[in-house]
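Here is a sequence with its predicted model. Questions after.
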Amino acid sequence: MKIIRIILNVIVIVFAAYVLFIEDFTLMPYVMLTMGIFMLVAGFEKIQKDRKEFWGYMFVIVSIFIFFVSAQGFIVNA
């Protein structure tokens, strides 16, 4: 789980840096989608470590919101 989280973290950073430097914001939904996947994996990792941890559940809730925003971005850019 930790390796997947690190790989997703690198992908999110590369995507975000590319969008910022090129200033092509049509790729922003992809950045948000990978960020949502990263937050979901990080949340599940925190929940597995400690069953009563608040931040694990918060990461999962935030990732669901990010998926919603990403889906809206895909619809608007279509």
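Yep, that arrived. Numbering: from 1, shown residues only.

Please count neighbours and contacts with C-alpha atoms only from this point.
OK.

buried residues in stretch 41-57?
Across stretch 41-57, burial judged by 16 or more other CA atoms under 10 Å covers 41, 42, 43, 45, 46, 47, 56, 57.

Name the single longest helix found in the protein.
Ranked by residue count under DSSP state H, the longest helix found in the chain is helix 54-77.

Take this one as well and set it beside the first:
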Amino acid sequence: MKIIRIILATVLVAFCSYGLVTGTTGIMLPYLLLLMGGMFLIMGVIEFQKRKPVAFTSFLVAGFSFFVGIYTI
């Protein structure tokens, strides 16, 4: 899980940097939101395994991010 979170964060930072350099942030926004939703989902699972109450918030943020990402595509 930790490796998947690091990979998602790295890809997210790379896409954000590419979007800022090329000026295509509007086109890439739905894909960035989907990647961010995946990252929050993985973080929520990790926190849920540790029995921390912040896991519920991470799941809500992931769901909202997925919803907005799919809606804007």
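All right, it came through fine. Note that the structure is a prediction, hence the values are computed from the model and not measured.

residues touching the residue nearest the centre of the second structure, list them.
Residue closest to the average C-alpha location in the second structure (CA atoms, centre = their mean): residue 36, at 1.0 Å. Residues near residue 36 of the second structure by CA atoms under 8 Å, 6 or more residues apart in numbering: 8, 9, 12, 62, 65.

The first one and residue 53 of the second structure: what is the separation?
As defined by CA to CA, to the nearest Å, residue 8 of the second structure lies at a distance of 23 Å from residue 53 of the second structure.

Over to the second one?
Between residue 9 of the second structure and residue 53 of the second structure the computed distance is 22 Å (CA to CA).

before we move on, what about the third one?
Taken as CA to CA, the spacing of residue 12 of the second structure relative to residue 53 of the second structure amounts to 26 Å.

Now do the closest residue to residue 28 of the second structure other than its chain neighbours: how many residues are near it, please.
Leaving aside its sequence neighbours, residue 28 of the second structure sits nearest to residue 19 (CA to CA, 6 or more residues apart in numbering; 6.8 Å). Applying other CA atoms under 10 Å, we find 17 residues neighbouring residue 19 of the second structure.
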